[in-house]
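Enquirer: What follows is a predicted protein model with its sequence.
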Amino acid sequence: MASVCLGLGLVMSADGGTAQTLDPENTLYMDLEYGRVVIELRPDLAPNHVARIKELTREGFYDGVVFHRVIEGFMAQTGDPTGTGAGGSGQKLDAEFSLEPHVRGTVSMARAQSPNSADSQFFIVFKESEWLNGQYTVWGNVVEGMEYIDQIKKGPLPSGMVDEPDTLIRMQVAADAKE
């Protein structure tokens, strides 16, 4: 379902459905060269991950970080300050797995083989990816701007590692937004 932003924290479905008011403290603005992506945070599913994402966002950690791994028809991954897929903030988080499905626009933590290895990297899925369900921590959903995620430069298969990747210009908690 497509949505349109009607102002700070108000999202209305494109089909004329009921407007949904988003909590500014649990909403992220992700600015890309293509436009603004709005992410609704899910502290009900992953309270520790949401708290850490907001902390890193408020520190400016994600500003200027690239989408280093992007696989057509699967996902776009960011959150590594080295741009290699091997870096992070240095703070590992315990998994907060849930039954929330990975559907178009789901935002989840990237991790190594260990379930408790998520740090600062995360990914946004382009389409339903049921094999991820229950194995990655879901902490948000794109509620506006998925068309901008679709435009992010893709990498070659099988790795999806991108040469000259697109940049996450700025990420803000909506409650702190200056614009």
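Expert: Thanks, I have the structure now. Residues are numbered from 1 along each chain as shown.

Enquirer: C-alpha from now on. contacts and neighbour counts both.
Expert: Will do.

Enquirer: where do the helices sit along this structure?
Expert: Read by DSSP state H, the chain holds these helices, from start to end of the chain: 47-58, 146-150.

Enquirer: Take those and lay them out in JSON lines including mean neighbour count.
Expert: Below are these laid out as JSON lines (neighbours: other CA atoms under 10 Å):
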{"stretch": "helix 47-58", "mean neighbour count": "18"}
{"stretch": "helix 146-150", "mean neighbour count": "17"}
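
Enquirer: Could you point out which of those sits nearest residue 3?
Expert: Nearest of those to residue 3, taken as CA to CA: helix 146-150 at 9.4 Å.

Enquirer: ok, structure two:
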Amino acid sequence: MPAAATEPAPPAKARSMQEIIDAAKPSDWRALDPARTLYMELDSGRVVVELAPQFAPEHVANITALAHEGFWNGMSINRSQDNFVVQWGDPEGENEANRKPLGSAKGKLPAEFSRASEGLAFHALPDRDGWAPQVGFVDGFPAARDPEQGQAWLAHCYGMVGAGRDLAADSSTGAELYVVIGQSPRQLDRNITTVGRVVEGIERLSVLARGTGPLGFYEQPSQRTPIRAIRLASDVPAAERSPIEVLRSDTPLFDELVEARRNRRDDFYKRPAGHIDLCNVPLPSRRTPGK
């Protein structure tokens, strides 16, 4: 008798984003480097910022010097503009006579809007982008690339941190920083030096009362949020550090995570989108297990 025909196995059910994260191995995660991690200490708690020296080395060097010397300690958050940014620094920064000295940090830096793409481990997304020929991730940072020009740059996604400047391209020092808290203002890409991203505590900044002055600046000193300190994690005793790991963005598991977000297949979604925007890709973090 002929062998009975076998039914093809049903396709494996796609895993949800949470199932993918739960299945991640220790090698799918990486710990933050204390030498390039900032802790902003507010009355409401800690905000953790990972710096990106591979894109803005001179700005990051200035920022680490400022943090190491306590430049921001006792300063404030001075601006909260709805659907845009929260900004902090010296409230007397515009007053040359009263502004705080930068210490050993440089008073003049080059604009670091982009860099050569050669040498970067660029992990591209599958979909087109309206702002760049290619988009993807470099070491967990959302980034864009122009292969013809050989240039790459960080993208202004939610939670990204940039260095405020005046009209001149080279007028930023890293002393005035902001974080994106609204719809991704990608028009700022390659117009401002982007220095890192918030990996934990963004909610402590995004919920701040909006400023009523021009560009969301607070009109009264009493409206500002005081900053207890901004410190390098490497200057903080190990027992007081935040033991954070972030999901690596250069692995097959991350690709699966992107696809799970790109084509949602849970019961609520009736039609997969087949597309994902760079700034809508999740960048999971977690507390290191056992710590």
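Expert: Here it is on my side, so go on. These numbers were taken from a predicted model, which means no experiment stands behind them.

Enquirer: ok so, going back, can you redo the helices of the first structure as JSON lines with distance to residue 4 of the first structure?
Expert: Putting the helices of the first structure into JSON lines (distance: least, CA to CA, whole Å) gives the following:
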{"stretch": "helix 47-58", "distance to residue 4 of the first structure": "23"}
{"stretch": "helix 146-150", "distance to residue 4 of the first structure": "11"}
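
Enquirer: So for residue 137 of the first structure, which of those helices sits nearest?
Expert: In terms of CA to CA, the element of these nearest to residue 137 of the first structure is helix 47-58, at 8.0 Å.

Enquirer: Which secondary structure elements does that closest one sit against?
Expert: Applying 3 or more CA pairs under 8 Å, 6 or more residues apart in numbering; DSSP states H and E, one finds that helix 47-58 of the first structure makes contact with strand 167-173.

Enquirer: Kindly recompute the last result at 10 Å.
Expert: strand 27-32, strand 35-41, strand 106-109, strand 138-144, strand 167-173 (3 or more CA pairs under 10 Å, 6 or more residues apart in numbering; DSSP states H and E).

Enquirer: how about that helix, aligned to which bit of the second structure?
Expert: Residue correspondence for helix 47-58 of the first structure in the second structure, counting by TM-score structural alignment: residues 57-68.

Enquirer: So for the second structure, the centremost residue is which one?
Expert: In the second structure, the centroid-proximal residue (CA atoms, centre = their mean) is residue 197; its distance is 2.1 Å.

Enquirer: Residue 177 of the first structure touches residue 31, doesn't it?
Expert: No. Distance between residue 177 of the first structure and residue 31: 11.5 Å, which falls outside the contact criterion (CA atoms under 10 Å).

Enquirer: Overlap in contacts, those two.
Expert: Here residue 177 of the first structure and residue 31 have residue 171 as joint contacts, going by CA atoms under 10 Å, 6 or more residues apart in numbering.

Enquirer: neighbour count winner among these two?
Expert: Neighbours around residue 177 of the first structure and residue 31, counted as other CA atoms under 10 Å, are more numerous at residue 31. The numbers are 19 against 12.

Enquirer: Among the helices of the first structure, which comes closest to residue 167 of the first structure?
Expert: Judged by CA to CA, the one of these that comes nearest to residue 167 of the first structure is helix 146-150, at 11.4 Å.

Enquirer: what's that closest one in contact with?
Expert: 2-3, 31-39, 72-73, 75-76, 104-105, 124-126, 142.

Enquirer: so how far does it sit from its counterpart in the second structure?
Expert: For helix 146-150 of the first structure, the mean distance to aligned residues of the second structure following superposition is 0.9 Å (mean CA distance after the TM-score superposition for the first structure).

Enquirer: wait, what's in contact with the residue located most distally from the centre of the first structure?
Expert: For the first structure, the largest distance from the centre (CA atoms, centre = their mean) belongs to residue 16, which lies 25.7 Å off. Neighbouring residues of residue 16 of the first structure by CA under 10 Å, 6+ apart: 3, 4.

Enquirer: do residue 80 of the first structure as well
Expert: 61-62, 65-68, 86-89, 119-122.

Enquirer: distance of it from residue 168 of the first structure?
Expert: Distance of residue 80 of the first structure to residue 168 of the first structure, given as CA to CA, to the nearest Å: 11 Å.

Enquirer: tell me which residues of stretch 180-198 of the second structure are tucked away?
Expert: Neighbour-count burial for stretch 180-198 of the second structure flags 180-182, 184-186, 189-190, 192-198 (criterion: 16 or more other CA atoms under 10 Å).

Enquirer: next one: stretch 17-37 of the first structure
Expert: Under the neighbour-count criterion of 16+ other CA under 10 Å, stretch 17-37 of the first structure has 22, 24, 26, 27, 28, 29, 30, 31, 32, 36, 37 buried.

Enquirer: One more: stretch 171-179 of the first structure?
Expert: Of the residues in stretch 171-179 of the first structure, those buried (16+ other CA under 10 Å) are 171, 172, 173, 174.

Enquirer: got JSON lines for those, with distance to residue 51 of the first structure too?
Expert: Formatted as JSON lines, the entries for those read as follows, by distance: CA to CA, whole Å:
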{"residue": "171", "distance to residue 51 of the first structure": "15"}
{"residue": "172", "distance to residue 51 of the first structure": "13"}
{"residue": "173", "distance to residue 51 of the first structure": "11"}
{"residue": "174", "distance to residue 51 of the first structure": "14"}
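
Enquirer: Farthest pair within those residues?
Expert: Using CA to CA, the two most remote members of these are 171 and 174, lying 9.2 Å apart.

Enquirer: counterpart of residue 92 of the first structure in the second structure?
Expert: Looking across to the second structure (by TM-score structural alignment), residue 92 of the first structure lines up with residue 108.
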